[in-house]
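Trainee: below are the sequence and a predicted model; questions follow.
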Amino acid sequence: MSKFLVLYTSDASLEEQMQQSSDGGATEMQEWMAWGEKTGSALLDFGAPVHNARHVGSAGVQAPGAKVTGYSFVEAADADAAAALFADHPHLQIGDIEILETVNMSPG
């Protein structure tokens, strides 16, 4: 089994997403919780929303081009199996999902 870092991206910031919700995000939270229950033990870490990102590069510090609004960690047999876990994820209503396989750096 491989471990995957999942990044949730959106053109709308986390704050903008919360303002767009008519019930303060309660419906969205219920949808996320239902997805988490369906995903079961493959969901290693539900993660959390993130905001106030900065891009650090050779030109200095600036606001990032892509808006990462959250993260999770999942475990799956391969990248296709990991992607299948997100086929009907509620975040797809407002943004995209990036799935990155982590590399085990432990010796041996």
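Mentor: Structure's in. What do you need?

Trainee: make it CA atoms for all contacts and neighbour counts henceforth
Mentor: OK.

Trainee: which is the next helix or strand following the longest helix along the chain?
Mentor: In the chain, with assignment by DSSP state H, the single longest helix is helix 26-39. Sequence order places strand 43-49 as the next helix or strand after helix 26-39, per DSSP states H and E.

Trainee: okay, buried residues for that following strand please.
Mentor: Across strand 43-49, burial judged by 16 or more other Cα atoms under 10 Å covers L43.

Trainee: take a look at this one as well, against the first:
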Amino acid sequence: MPRFLAVYTMKPEDFARFRSLPKSEQDAIDAVGVKEWAAWEERNAAAILDRGGMVGKTTRITKDGVTDAANPFCGYLVIEAETAKAAALLFRDHPHITVFPGDGVDIMPFVT
């Protein structure tokens, strides 16, 4: 079955807005979101090959050297599905976009 990389994205300004909330509000959102995230993973366990994880700040390496960089990536996982659309539909109710301030999930097929 085809494998796909699912990359969680979040705009820096949305993350900053979330972190500017009072700690009690952040904790309340986290309490709901973590529970719903675990339920989502349980519902979709058969499709998840690698639970991946959340990621932090980016360091970019180019022919010119090493620098700090910015991108919207904040986490990933690896799934399998019949098609890219089927893979994408797994995320339509994901708490990354329904509870947390994530703006999307990018789905990319592995080609090698």
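Mentor: Nice, I can see it. Not measured: the values here are computed from a predicted model.

Trainee: hmm, back to that, against structure 2, where does the longest helix of structure 1 fall?
Mentor: Counting by TM-score structural alignment, helix 26-39 of structure 1 pairs with residues 31-44 of structure 2.

Trainee: aligned partner of K57 of structure 2 in structure 1?
Mentor: Using TM-score structural alignment, the partner of K57 of structure 2 in structure 1 is N52.

Trainee: and its match, how far from L7 of structure 1?
Mentor: For N52 of structure 1, the distance to L7 of structure 1 (Cα to Cα, to the nearest Å) stands at 15 Å.

Trainee: more neighbours: these two, which one.
Mentor: Set N52 of structure 1 next to L7 and count neighbours by other Cα atoms under 10 Å: L7 wins out with 19 against 11.

Trainee: what sits against the residue nearest to the more buried one when sequence neighbours are not counted?
Mentor: Leaving out its chain neighbours, the residue that sits closest to L7 of structure 1 by Cα to Cα, 6 or more residues apart in numbering is Y71, at 4.6 Å. For Y71 of structure 1, the contacting residues are L5, V6, L7, Y8, F46, G47, A48, P49, V50, by Cα atoms under 8 Å, 6 or more residues apart in numbering.

Trainee: thank you kindly, that will do.
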